[in-house]
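# Provided below are the primary sequence and the corresponding predicted coordinates.
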Amino acid sequence: MNKLILFCISLIVFSACQNKPTKTEEVDDGFMPPPIWNSSMQNMKQTMISLQPYIFNKVLFNDQDNFQFLSKSIHKLAIESANIKHDPMILNRDPTVRFVAHQFADELQRADENFKGSWKEYSRSQLVKVTSYCLECHTRLHQGPAFQKDDMEAPFMKTLPVADQIEFQVAFRKYDSAYKMVIENLSGKIKNKESNFKIDRVVQLGLLISVQYLKDIEKTLKITQAIDHNPSVPAYLKQSNEMWKKSIENWSHQGNINTLVQIRSLVSGRISEIEDMRAISALLQLLTNDLNQDELGEALMLTGQSYEALHAISVMSLDENYYESCIRKTPETKWAPICLKKLTDSLVMGYSGSGGTRIPWHVTAHLEELKNVIKKSEANK
């Protein structure tokens, strides 16, 4: 049993994250204790299994013939998440873990509301994002539940595109097998027959594994070498590869980074995504230390900033959570207004499209509430 009991525990990664913390007077909103699964988890597990093909298929999800089934299933998840009991133990090592736990339930409730409204695609993105919380939980500090071999052999898993298979290997912390799959696909050892094979996503996931999770510069170099030696890799990836090589060269000179000063310097001299991956890895560890308010605010802001820079990679971006965490935990610092602006910009972007920007009332109300958190703190100075 690991020392840190994480809230994402389940046999399937999809079912691991549908919990709603109970608000208590002793704990700030958004920083809740981890849940203890009850019998409701099994129901959620089955519901998520039935939803999997739709969540990862835009056409099926938006097909009117599937509306009743999806509406009922999504609502069921939102309702059942409220039935999860909670462990009174509060995680102290990383306050953002509890924040993410609180957001699981919120995402489900919003996905339910948005699906019934006119934001179906945003609802789908929220359901995908729920999975990203599981990935984040299982990979952040290499702690949490151990998984059995059978967990990775679900029939549905093999029907997923290569990139999604790699992603779920990561979710189960099977880094070596995920990395092997990346190299095989990049080197041309496996002739991929997928009509929509996204080699750029495979490359980025490979970097995520070797840089952020394994912190292995040699494995990262092998990815760049595989790209160099594969003539079928698109030209734009070849160009990006040159930037990754420069980042790796800097990495070889800098070595490991541990302090806020080092992390700040790293991201300010950003060359490619590799700097953000290294920063996140270091920041997640730094957040387990005893930081003063100013240090905590900056660390949370930098974490959100790096996650935002990695938005295009997989579904693991949790920048909005870290920005909100920055506001709630350090409202009196100079970082809170910065985080509020970054959060606002991110949310506006999420609700923007060809038809303009349509921000739901609850999002506007939520931002206003966060503004008041800062104002209240300023008034108390």
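Looks like it came in fine. Numbering: from 1, shown residues only.
# contacts, neighbours, all on C-alpha from now
OK.
# in stretch 127-134, which residues are buried?
Leu127, Val128, Lys129, Val130, Thr131, Ser132, Tyr133, Cys134 (16 or more other CA atoms under 10 Å).
# what's the neighbour count on the nearest residue to Thr357 once chain neighbours are set aside?
Spatially, and ignoring its direct neighbours in sequence, Thr357 is nearest to Tyr351 (5.7 Å; CA to CA, 6 or more residues apart in numbering). Per other CA atoms under 10 Å, the neighbour tally for Tyr351 reads 15.
# coming back round to it: so which of the buried residues of stretch 127-134 are in strands?
Nothing among the buried residues of stretch 127-134 maps onto strands, per DSSP state E.
# hmm, back to that, residue contacts, the residue nearest to Thr357?
Tyr122, Thr357, Arg358, Ile359 (CA atoms under 8 Å, 6 or more residues apart in numbering).
# recalculate using a threshold of 7 Å.
Thr357, Arg358, Ile359 (CA atoms under 7 Å, 6 or more residues apart in numbering).
# I'd like the buried residues of stretch 127-134 laid out as CSV, including distance to His75.
Putting these into CSV (distance: CA to CA, whole Å) gives the following:
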residue, distance to His75
Leu127, 12
Val128, 16
Lys129, 17
Val130, 15
Thr131, 17
Ser132, 20
Tyr133, 19
Cys134, 20
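# would you state the strands of the stretch 1-150 of the chain in chain order?
Secondary structure of the stretch 1-150 of the chain by DSSP state E, counting those that start in this stretch: the strands cover 35-36, 85-86.
# this is the other structure I want to compare:
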Amino acid sequence: MLSSFASTKDYMHVAFDSMMELSPYLVDEKKFTDPKSEEKIHTYIDNLLMAFKGVHSSNKLKTLDYAPSLSVMRQHLEETKIAFQHKQKFFARNRLNATQSLCITCHAQLKTKASQTVLSQMRAKAWKMKSDFERAESFYVLRDYPTSIRYYEKYIEASLEKKKQIGFISFSKIEGAFKRVLSYYTKTSFKPEKALSFVETYKGNKVLPVEFREDLNQWSRDLNKWVNDKKLMKTNSVKDLETFYLAKIEKQRESSRSIIDLMVLSGRVLNILKYHRSNSEEPIALYWLGYADRALNFSYYYSMADMYLVDCIEKFPRHEYGKKCLNQYKESIQMGFTGSAGENIPDDLKNRIKKYEQLIGN
């Protein structure tokens, strides 16, 4: 434990050390869910939460396109700890990956010697990962996207070649690699034309399962639509984006929503926040970012849905989108723990939801 005189720098060292220790578990789902790992992971989560509770500043980094307050980060970690304690390990692991990704985003934009040292040490650890897929995952979180994409593509090519030779391999990680590359080109870098080029390369590859080739062909059609949509790039407000596109998606049945539409439009929301920022549109942007991340459900990248939604609730409780964010948050917690019935939500989270309902005025 740190003393009461510990500085923010001391606490951030604890957070960094905890993230470094968690890293091998975050890139390996089997290792994370292994009962033998529980005690260590629980300790690292505890240390991480303690570090963020100890930080003295309540500010966020103004340079980021999106950066939650320390209050939101603390709550995110508290809920992650609760999820892990209640054996919701898939949910907890993806939340920790989102935390790690956000931490790296902050360090990447702080040009201090300490932050660059943090990144250097994490890169060194990434290079030591055993497989190309694990290496790609690590560099993805580190926001070294060119290196990450290179290793995802290397992994895909090697896996398809292996399938040619032996006839069968597990497809889950191959599909995961495709989805990460797709999410980078659509949401993170907002370059749907590059996503289309990537999909076109593989959509006719007969080594891939028939069902996945059908997905690739559907993605190709959806991406073609966005690449040729001239109005999208001329829409420079989130409210107009909602009017022209997002509201229509919200009305669709869940089963008929296009994942490409969700990723491209959330990428455009982030793009607008970066280049055409308007504080009056922040609650609308937070709602739609949370909505899209929830709908994609961790499948394509590390979801920050709950952080977006809680930030919206706490900062804009009287705004009409504050209530919409609360509804999305409640559904997220219900689904994260027990499905739509919500019968096994821990009391801590039930009380938090009640607090937010009072704040909103439900």
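Great, that's in hand. Computed from a prediction, not measured in an experiment: that's the story for all the values here.
# related to what we said a few turns ago, ok, of the buried residues of stretch 127-134 of structure 1, which one's closest to Asn230 of structure 1?
Distance to Asn230 of structure 1, by CA to CA, is smallest for Ser132 among the buried residues of stretch 127-134 of structure 1, at 30.4 Å.
# so what corresponds to Gln103 of structure 1 in structure 2?
By TM-score structural alignment, Gln103 of structure 1 lines up with Val72 in structure 2.
# would you mark the buried spots in stretch 239-251 of structure 2?
Lys239, Leu241, Glu242, Leu246, Ile249.
# hang on, I meant stretch 24-39 of structure 2
Pro24, Tyr25, Leu26, Val27, Phe32, Thr33, Glu38.
# for the residues you listed, which two are the farthest from each other?
Val27 and Glu38 (15.6 Å).
# and whichever residue in structure 2 pairs up with Thr159 of structure 1, how many neighbours does it have?
Mapped onto structure 2 by TM-score structural alignment, Thr159 of structure 1 lines up with Lys130. Close neighbours of Lys130 of structure 2, defined as other CA under 10 Å, add up to 9.
# what's His253 of structure 1 aligned with over in structure 2?
So His253 of structure 1 corresponds to Asn228, using TM-score structural alignment.
# same thing with Asn83 of structure 1?
For Asn83 of structure 1, the residue aligned by TM-score structural alignment is Gly54.
# thinking again about what came up before, got JSON lines for the strands of the stretch 1-150 of structure 1, with distance to Pro155 of structure 1 and mean neighbour count too?
What follows is the strands of the stretch 1-150 of structure 1, written out as JSON lines (distance: least, CA to CA, whole Å; neighbours: other CA atoms under 10 Å):
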{"stretch": "strand 35-36", "distance to Pro155 of structure 1": "28", "mean neighbour count": "20"}
{"stretch": "strand 85-86", "distance to Pro155 of structure 1": "31", "mean neighbour count": "18"}
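# among those strands, which comes closest to Asp151 of structure 1?
Nearest of these (CA to CA): strand 35-36, 20.3 Å.
# so in structure 1, which helix runs the longest?
helix 95-116 (DSSP state H).
# off-centre distance for that one?
13 Å (CA atoms, centre = their mean, to the nearest Å).
# one more: stretch 299-308 of structure 1?
Taking the mean of its C-alpha atoms, stretch 299-308 of structure 1 sits 12 Å from the chain's own mean (CA atoms, centre = their mean).
# still on that earlier bit, now distance to Tyr155 of structure 2 too, for the buried residues of stretch 24-39 of structure 2, in a markdown table please.
A markdown table is the format used below for the buried residues of stretch 24-39 of structure 2 (distance: CA to CA, whole Å):
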| residue | distance to Tyr155 of structure 2 |
| --- | --- |
| Pro24 | 18 |
| Tyr25 | 20 |
| Leu26 | 18 |
| Val27 | 15 |
| Phe32 | 22 |
| Thr33 | 23 |
| Glu38 | 29 |
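# and Lys354 of structure 2, how far from Lys330 of structure 2?
Computed as CA to CA, to the nearest Å, the Lys354 of structure 2 to Lys330 of structure 2 distance reads 10 Å.
# need the counterpart of Leu318 of structure 1 in structure 2.
Per TM-score structural alignment, Leu318 of structure 1 is aligned with Met304.
# surely its match touches Ala98?
Yes. Look at Met304 of structure 2 against Ala98 with CA atoms under 7 Å: they come within range, at 5.9 Å.
# tell me how many other residues surround the residue mapped onto Ala295 of structure 2 from structure 1.
Under the alignment (TM-score structural alignment), Ala295 of structure 2 maps onto Ala309 of structure 1. Using other CA under 10 Å, Ala309 of structure 1 has 16 neighbouring residues.
# ok, now which ones touch Ala309 of structure 1?
By CA under 7 Å, 6+ apart, Ala309 of structure 1 lies in contact with nothing.
# so what's His138 of structure 1 up against?
Per CA under 7 Å, 6+ apart, neighbours of His138 of structure 1: Gly144, Ala171.
# distance check, it against Asn92 of structure 1.
Distance, His138 of structure 1 to Asn92 of structure 1, using CA to CA: 17 Å.
# check Ala154 of structure 1 too.
35 Å.
# more neighbours: those two, which one.
Taking neighbours as other CA under 10 Å, Ala154 of structure 1 and Asn92 compare with Asn92 leading, 14 against 11.
# how close does that one get to Gln46 of structure 1?
Counting by CA to CA - Asn92 of structure 1 and Gln46 of structure 1 are separated by 32 Å.
# then Phe115 of structure 1?
20 Å.
# please apply the same query to Glu249 of structure 1.
Note on Glu249 of structure 1: its distance to Gln46 of structure 1, by CA to CA, is 47 Å.
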